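A.B. asks: All I have is the shape, not the residue letters:
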């Protein structure tokens, strides 16, 4: 299964944001990595550089590699609506991201692992495809045998599922129903999707 396995703090410092979650190293070194990192701010970044940076940020944030991201963009382009917004909605609707948003996993990487290891069910059926798109009305939950896993119970204690109004959480069954596709203003990620659209439009 293709996924990014490189240094996370280095990437987070590159963008100046904790895109992989809280990071103490990023808090200490809030400037780009590398020998000249502290002086990098004085460089003027080109329009293309800004667009590329935004695409890379989105890719790393949602844990999607280049080819899969391009496929998702093409799908967004063919869909009705504003391409940039539809792109983020598709990324938000991925099963691994939904598992993360519901608080079942502490990070998107952990969510992807839970899905791969068959701990997650969609409408009662085990699903081990992290990129599966969840649609309104579908229910994502924890497999019966996995409900006592310490990693899952610890993550659920954070109560993250209550932060997002496009889910309805059932505490008894440890499952969440997707009520609707989130609107752009509801998606908390700091991504300028229009720059990504401009990049792919060249």
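C.D. replies: Nice, thanks for sending it over. Only a predicted model underlies this, so the values are computations on that prediction, with no experimental measurement involved.
A.B. asks: CA only for contacts and neighbour counts going forward, please
C.D. replies: OK.
A.B. asks: what's the spacing between the residue positioned nearest the centre of the chain and residue 24?
C.D. replies: Residue closest to the average C-alpha location in the chain (C-alpha atoms, centre = their mean): residue 62, at 3.0 Å. As judged by C-alpha to C-alpha, to the nearest Å, residue 62 and residue 24 stand 21 Å apart.
A.B. asks: Got another one to weigh against that:
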């Protein structure tokens, strides 16, 4: 399990944003970095530093994506036709754990990864335990019958903290969802500004 899970609130402060828009984020009260020197004077970041921060924000938002896997998403985004930054966002939003989170079946992106890992999710009727599984347009993703009464799921459904984006079709009675189209950056409800163009610049140096 990634160490990032146990320190997820530090990510907000280190990156200087409330990354997931959660009211409990310590960044809401302490808008400076974690640790002894968090309030020290910060130098103006270089172009490299700005690009790196953009990459860390986007990578961090999706919970547990390692550098090697994230680089693969970049390579695939470059290979595809069209705007590379938009392609990157589309690839990330087609991840199974991202879709579970977007559909509000779980309260956090970290919970989404664990939820999939533990076998609570079906794709077209078959159990899938790989968070990075690519959900295709029209695939039916649903919570297993035995998992529908889990407190985690009931809490997420009842929460008014997030809105469901319009590129998803979600039925909370059946706990089923599907992607109707690949979203563009402007369609994705990021609480913090994401700049995939800077991520592309970082990798293409």
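C.D. replies: Happy to help now that I have it. These numbers were taken from a predicted model, which means no experiment stands behind them.
A.B. asks: Quick TM-score on the pair, please.
C.D. replies: Laid over one another, the chains give 0.92 as their TM-score (TM-score structural alignment, normalised by the length of the first structure), with 201 aligned residues with a C-alpha RMSD of 1.8 Å.
A.B. asks: average distance between the longest helix belonging to the second structure and the first structure?
C.D. replies: The longest helix of the second structure (DSSP state H) is helix 47-61. Following the fit onto the first structure, the mean deviation recorded for helix 47-61 of the second structure is 0.8 Å by mean C-alpha distance after the TM-score superposition for the first structure.
A.B. asks: Which parts of the first structure are helices?
C.D. replies: Applying DSSP H to the first structure gives helices spanning 8-15, 24-28, 47-62, 66-78, 83-92, 95-101, 108-116, 150-156, 193-200.
A.B. asks: if we can go back for a sec, contacts for the longest helix of the second structure?
C.D. replies: 11, 15, 19-20, 65-66, 70, 109, 194-196, 198-199, 201-202 (C-alpha atoms under 8 Å, 6 or more residues apart in numbering).
A.B. asks: In ChimeraX, select just the buried ones from those residues.
C.D. replies: Applying 16 or more other C-alpha atoms under 10 Å to the contacts of helix 47-61 of the second structure leaves a buried subset, and the ChimeraX line that selects it is:
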select :11,15,19,20,65,70,109,194,195,196,198,199,202
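A.B. asks: Just the closest of the contacts of helix 47-61 of the second structure to residue 160 of the second structure, please.
C.D. replies: Closest approach between the contacts of helix 47-61 of the second structure and residue 160 of the second structure, by C-alpha to C-alpha: residue 20, at 14.1 Å.
A.B. asks: Only the buried residues of stretch 49-65 of the second structure, if you could.
C.D. replies: Quick answer for stretch 49-65 of the second structure (16+ other C-alpha under 10 Å): 51-65.
A.B. asks: just stretch 146-159 of the second structure next, same as before
C.D. replies: 148, 152, 153, 154, 156, 157.
A.B. asks: Alright, that wraps it up for me.
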